[in-house]
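# Quick one: sequence plus predicted model below, questions after.
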Amino acid sequence: MKESLDTWYNRYGILALFVVVGFVGYERICWRGLTASDWGTWTGAIFAGLAFAGTIWIASSEARNREALGLRTAQLVAASMVLRLAHAESVMVKIAEKLVSLASTDEALTVHILLARDIDDIDLWSMDELIHMAPLPAIAIQLAEARDQILTTQRILQDLIRRDDVRTSEGRMKFARECQQPMSITIGKISTSIAGCRAQADALHIKSSGMTAG
């Protein structure tokens, strides 16, 4: 819809400008008294105006095309992320659950290291992919924050074995409780991103179907 409005605005705006200029020129300029030199000057001015209007039209058209291409690229990237995000969500949910359930076991520290390795199985989205999603800033921001949280969680779990305060079940339980809120926030950001990416994938599918039908 936005592209259609922009096209309408540029097309009829330039047309209205030429109508106004033509009317004023017809009413205010004494055409019969013009010399050959005057006609040359006015002809040059008219063609210069046409060239200027054409330049504006081409520039605005190219800008609209770049914007549309950027949005379609962002939607394609978003569509490609839906399954990856779903897997990332399931991994983070499993880690959040096991942090509590394993806190009282003797093998907790070893298992926590294994949980950190589970994050390696996540096909984490790159910064280049996030840059391509700039036309969808809300989703891009959510994904960037979720990415940072996931990597931070991995570093914390990897460093856990070096901490003296988690040598006891009480210390591990305290650590698990401290992790619950940031883990919930991370999972929430991933869930929100899934919904946003799925909506963009649906929008792209609807637009593609409409173009095919047209």
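That came through, no problem.
# From now on I want contacts and neighbour counts done on CA atoms only, so please keep to that.
Fine.
# ok, G188 - how many residues close by?
The tally of other residues near G188 (other Cα atoms under 10 Å) stands at 15.
# this is the other structure I want to compare:
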Amino acid sequence: MKTIIEFFESPMMRLCILISLGMSGIAVYNWIPWSGLTPSDWGTWIGAIGTVATLAGTIWLATSEQRLRKRAERDLALITVAGLMWRIQAVETGLGGIKCELDSGLRGEVFNDYHEILMKFELLPLWTPTELTALVSIENHVAARLAFCGETVVSIKQFIAQEVREQRYIRNDLGRRLFNTMATNRLVPVIDQTGDVKDDCFLFWNSCRLNESFRRGRRTASRD
């Protein structure tokens, strides 16, 4: 659902509001019998106009501050997304490679080296809490979903590391296959969620570029 600020940020909506206000002003001007007003009536009208102008100015200042804050949050999110998009894709690709390796071990095609798998987890370029905070303004709960993905990756890595230390399953072939199945089942949801978040980040990036192109076109048209 759009907020009031987003509603009034639309150029078309602002144009409609200006036109409506102009037509309302003309209608009021034609309705008032100006020639028959007394000095006291003039004072009342001037006071009323001043009150309305003051109220409009107060509302404009309040919403202007909110618009500036919202624009700053969006710019920060855009800068953060610019640095994160390819890292998110790298994490998705890396997790997919780990899953394929575990699947191959499950089918008996390879003998998994779990220390090597743990090293691949260490190389994943995960995001920081500061970066997640900058993404809060993006729709579809991108920051929360990305936080879930990061925490899930860490938990899977800890799950594998614990098994490497304790070796409850991987001592024999059947146990290794059972362990690979458990690890793979944990990987699949986070791979899917990481891909969805990556798509939302690309959509956000492209929408910001389109908005900027639209504003640049308006500025060019106004200069011409």
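Now that the structure is in, tell me what you want to look at. Since we're looking at a predicted model, the values are computed, not measured.
# How many residues are close by the counterpart of E67 of structure 1 in structure 2?
In structure 2, the residue equivalent to E67 of structure 1 is K70, according to TM-score structural alignment. K70 of structure 2 sits with 15 neighbouring residues when counted by other Cα under 10 Å.
# Assign a three-state SS to K70 of structure 2, would you?
Secondary structure of K70 of structure 2, reduced to three states by DSSP: H, G, I helix; E, B strand; the rest coil: helix.
# Give the helix, strand or coil label for L187 of structure 2.
Following three-state DSSP, we place L187 of structure 2 in the helix state.
# Excluding chain neighbours, give the residue nearest to the residue mapped onto it from structure 1 in space.
In structure 1, the residue matched to L187 of structure 2 (TM-score structural alignment) is M183. Closest residue to M183 of structure 1 apart from its sequence neighbours, by Cα to Cα, 6 or more residues apart in numbering: A96 at 6.5 Å.
# And the one you found? What does it align with in structure 2?
In structure 2, the residue equivalent to A96 of structure 1 is K99, according to TM-score structural alignment.
# number of nearby residues for whatever residue of structure 1 lines up with S207 of structure 2?
Counting by TM-score structural alignment, S207 of structure 2 lines up with A203 in structure 1. When neighbours are counted by other Cα under 10 Å, A203 of structure 1 registers 15.
# so A203 of structure 1 is in which element?
Per DSSP states H and E, A203 of structure 1 falls inside helix 169-213.
# can you give me the offset of that helix from its chain's centre?
14 Å (Cα atoms, centre = their mean, to the nearest Å).
# go on, stretch 162-178 of structure 1?
Chain-centre distance of stretch 162-178 of structure 1: 39 Å, with Cα atoms, centre = their mean.
# which residues are contacting that stretch?
Residues from elsewhere that reach stretch 162-178 of structure 1 (Cα atoms under 8 Å, 6 or more residues apart in numbering): 99-100, 103-105, 160.
# List the buried residues of it.
166, 169, 171-173, 175-176 (16 or more other Cα atoms under 10 Å).
# again, but for stretch 94-114 of structure 2
94-96, 98-99, 101-106, 112.
# which residues are contacting stretch 71-84 of structure 2?
With contact meaning Cα under 8 Å, 6+ apart, stretch 71-84 of structure 2 is reached by 127, 131, 134-138, 201, 204-205, 208.
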